[in-house]
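**Q** predicted model, plus sequence, below.
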Amino acid sequence: MPDQPRQPPWSGPEGKRSYLITDHHGGPVSRLADATESIQLHMGSQLVEHALALLPGTPPSDLRYLAERLTEALRDALRIADSRGRRLDGMSQR
């Protein structure tokens, strides 16, 4: 029996949400989504550490670049949190 639809850590065509329907055995696309989530969260963590070290005395142009990357990392983390939250809600309703 399939689990709840999962939003993978990437967008579908034209930036629209896409969903992955899988079972609890974890097929290849599900494993790719897990690996991608892990990489995105690790990169976000590294970016936060870099930002903390960079912020004092940083030129405005560097701050803009940093803000753009932090925004991307936050978007990825929120997509992952939303997807995992939906899956947890589905498990609690069983």
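**A** Sure thing, it's come through.

**Q** can we go C-alpha only for contacts and neighbour counts from here?
**A** Fine.

**Q** centre-most residue in this protein?
**A** Nearest to the mean C-alpha position of the chain, by Cα atoms, centre = their mean, lies Asp76 at 3.2 Å.

**Q** in what helix or strand does that residue lie?
**A** Element membership for Asp76, per DSSP states H and E: helix 60-92.

**Q** correct me, but the residue nearest to the centre of the chain touches Gln40?
**A** Yes. Taking Cα atoms under 8 Å as the definition, Asp76 is a contact partner of Gln40 at 6.7 Å.

**Q** ok so, going back, check the gap between the residue nearest to the centre of the chain and Ala53 for me.
**A** Here the distance between Asp76 and Ala53 works out to 22 Å (Cα to Cα, to the nearest Å).

**Q** before we move on, what about Ala35?
**A** Using Cα to Cα, one gets 27 Å for the distance from Ala35 to Ala53.

**Q** structure two is appended below for comparative analysis:
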Amino acid sequence: MTHHAPTPARLLPWGSPEGKPCYLLTDGSGPLSRVADIVESAQLGMAGDLMGHAADLLDDPRATSDQLRYLLARMGEALTDVCRIAESRGARLLDRADG
């Protein structure tokens, strides 16, 4: 009988409606893993776009406080996404190094 080590849970790049983390138990090659990879890529792309927008807005002396607050709120959301992605990827790297 072959005994395989259990595959660690993957932290997904989205939370539950209550804001709690969501995890996936998989070997990393299934359709939901691919969806998670696509979502991560989109989230990272949007965060990069926001950084460019922030640079433009901060260089604009006509930027209003409402515009800056809105940008800051979106950047906070993007940072939350990026931190979740980093945590998930870091955990998977550690699991590969241990395995």
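**A** Structure's in. What do you need? Note that the structure is a prediction, hence the values are computed from the model and not measured.

**Q** hang on, the earlier thing: which position in structure 2 aligns with the residue nearest to the centre of structure 1?
**A** Mapped onto structure 2 by TM-score structural alignment, Asp76 of structure 1 lines up with Asp81.

**Q** give me the neighbour count for the equivalent of Asp95 of structure 2 over in structure 1.
**A** The alignment partner of Asp95 of structure 2 in structure 1, by TM-score structural alignment, is Gly90. When neighbours are counted by other Cα atoms under 10 Å, Gly90 of structure 1 registers 13.

**Q** OK, contacts around Gly90 of structure 1?
**A** Contacts for Gly90 of structure 1 (Cα atoms under 8 Å, 6 or more residues apart in numbering) come out as Asp3, Gln4.

**Q** mind doing that once more with 7 Å?
**A** By Cα atoms under 7 Å, 6 or more residues apart in numbering, Gly90 of structure 1 lies in contact with Gln4.

**Q** go on, Leu44 of structure 2?
**A** Val82.

**Q** in structure 1, what residue corresponds to it?
**A** With TM-score structural alignment as the criterion, the equivalent of Leu44 of structure 2 in structure 1 is Leu41.

**Q** buried residues, stretch 30-38 of structure 1. List them.
**A** For stretch 30-38 of structure 1, a neighbour-count test (16 or more other Cα atoms under 10 Å) marks Ser30, Ala33, Asp34, Thr36, Glu37 as buried.

**Q** could you measure from Leu12 of structure 2 over to Arg69 of structure 2?
**A** Using Cα to Cα, Leu12 of structure 2 is found at 28 Å from Arg69 of structure 2.

**Q** quick one, which of those two is more surrounded?
**A** Set Leu12 of structure 2 next to Arg69 and count neighbours by other Cα under 10 Å: Leu12 wins out with 22 against 11.
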